[in-house]
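> no FASTA, just this:
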């Protein structure tokens, strides 16, 4: 076998390249159009459409991977269900589907995550892993959410007290799932926003899909919900391993944000 000659790179240059180009990204990110919290199906779908529309969009994901609840499938089975018209989004990003009855499709979870994530990045959005959003920024006259405070997830896990960095945004989307973490923080710390969080109901898939899509959108000025965060905030049923509403919710809230911040 012919010997493979690998380019030699000095260790300090490796560090310099990483630090320099990471900081260039962060210098841009600190003034974003849209911050999305959570790289699950609704958050990534929203990022895809926002970035396609030319909005500077960043997703902060506390884990070191994207996909949210997609990867777990149904009880760790590696398939989930998509129904019409969400299959249009799957087709747009290149996910293969198996139609099992008219308008109902089964998709592979790994392909779903990989191709949706790639579409987000190709559209121009940033996905930053290992970052936890633990607070919002607000402004008055009018009262509105104007950004987020972020910490490294590893810092929080270590129990160290370190002050956050602040990220400015015209819109903040809570796509954190069942706990609606960002909206919950805003409701607790900014009671003037008059946000009520009744909590999600038990499963009723047949009606939950449409209700989640219909109710995704603005919760307060500058603050939006999508996916299961919407079920939590609006008191809607959960739906289990069927993901059409997650995708359509992300697309719907992206359209709302594009309209509001144009």
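That came in fine, so what should we check first? Keep in mind it's a predicted model, so treat the numbers as computed, not measured.
> CA only for contacts and neighbour counts going forward, please
OK.
> which stretches of the stretch 1-150 of the chain form strands?
31-37, 57-61, 79-83, 98-101, 104-108, 126-129, 131-139, 144-152 (DSSP state E, counting those that start in this stretch).
> Residue 210: which of the ones you listed is closest?
Set against residue 210 and scored by CA to CA, these come closest in strand 79-83, at 11.3 Å.
> quick revisit: adding distance to residue 255 and mean neighbour count, write the strands of the stretch 1-150 of the chain out as CSV.
Formatted as CSV, the strands of the stretch 1-150 of the chain follow (distance: least, CA to CA, whole Å; neighbours: other CA atoms under 10 Å):
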stretch, distance to residue 255, mean neighbour count
strand 31-37, 12, 25
strand 57-61, 14, 26
strand 79-83, 20, 21
strand 98-101, 28, 12
strand 104-108, 25, 19
strand 126-129, 19, 20
strand 131-139, 22, 19
strand 144-152, 19, 21
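> next up, a second structure to put side by side with the first:
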């Protein structure tokens, strides 16, 4: 087997290059048009919709995961109601729901399906 020549490298040079690339990307993300505080269901949808129409959106969440209590079992009710036109998002995601007969414009969904 023939020896392979490897160019001499210094750790400080590698670290500088990694840091420069990171900060170049980070610098592009510093400016925001909108800051949303809270990454629960409403914050997530708000951030998604605003970003989709071109706003530079920053979402801040204090927990380790996005989704709020709704995703983690903190939502104690066994059913959730969704107002129109938000039910379109459920349709878009393939989440089963049903209209509430006595409440026009309202639908019912099981939280486990939403998660």
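Cool, got the structure. Not measured: the values here are computed from a predicted model.
> picking up where we left off before, export the strands of the stretch 1-150 of structure 1 as a markdown table, with columns for distance to residue 250 of structure 1.
Below are the strands of the stretch 1-150 of structure 1 laid out as a markdown table (distance: least, CA to CA, whole Å):
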| stretch | distance to residue 250 of structure 1 |
| --- | --- |
| strand 31-37 | 11 |
| strand 57-61 | 13 |
| strand 79-83 | 14 |
| strand 98-101 | 23 |
| strand 104-108 | 18 |
| strand 126-129 | 16 |
| strand 131-139 | 19 |
| strand 144-152 | 19 |
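> Tell me which of those sits nearest to residue 246 of structure 1.
That would be strand 79-83 among the strands of the stretch 1-150 of structure 1, by CA to CA, at 9.6 Å.
> What is that closest one packed up against?
Counting contacts by 3 or more CA pairs under 8 Å, 6 or more residues apart in numbering; DSSP states H and E, strand 79-83 of structure 1 packs against strand 104-108, helix 244-261.
> now the angle from it to helix 244-261?
Relative orientation of strand 79-83 of structure 1 and helix 244-261, computed by axes from the mean of the first three to the mean of the last three CA atoms, to 10 degrees: 60 degrees.
> and the angle from strand 79-83 of structure 1 to strand 104-108?
Going by the same axes, to 10 degrees, strand 79-83 of structure 1 makes 150 degrees with strand 104-108.
> all helices for structure 1, in order.
Counting by DSSP state H, structure 1 has helices at residues 11-29, 41-52, 87-93, 109-123, 153-158, 181-189, 205-215, 228-234, 244-261.
> if we compare the ones you listed, which one ends up closest to residue 171 of structure 1?
That would be helix 244-261 among the helices of structure 1, by CA to CA, at 7.0 Å.
> Would you mark the buried spots in stretch 113-121 of structure 1?
113, 115-117, 119-121 (16 or more other CA atoms under 10 Å).
> Correction: the previous question concerned stretch 69-89 of structure 2.
Applying 16+ other CA under 10 Å to stretch 69-89 of structure 2 flags 70-71, 81-82, 87 as buried.
> ok, these vs residue 16 of structure 2, which is closest?
Nearest member of the buried residues of stretch 69-89 of structure 2 to residue 16 of structure 2, counting by CA to CA, is residue 71, at 40.0 Å.
> what's the closest non-adjacent residue to the closest one?
residue 115 (5.6 Å; CA to CA, 6 or more residues apart in numbering).
> returning to what we had before: for the strands of the stretch 1-150 of structure 1, which one sits closest to residue 181 of structure 1?
strand 131-139 (8.2 Å).
> what's the matching range in structure 2 for that closest one?
Using TM-score structural alignment, strand 131-139 of structure 1 corresponds to no residues of structure 2.
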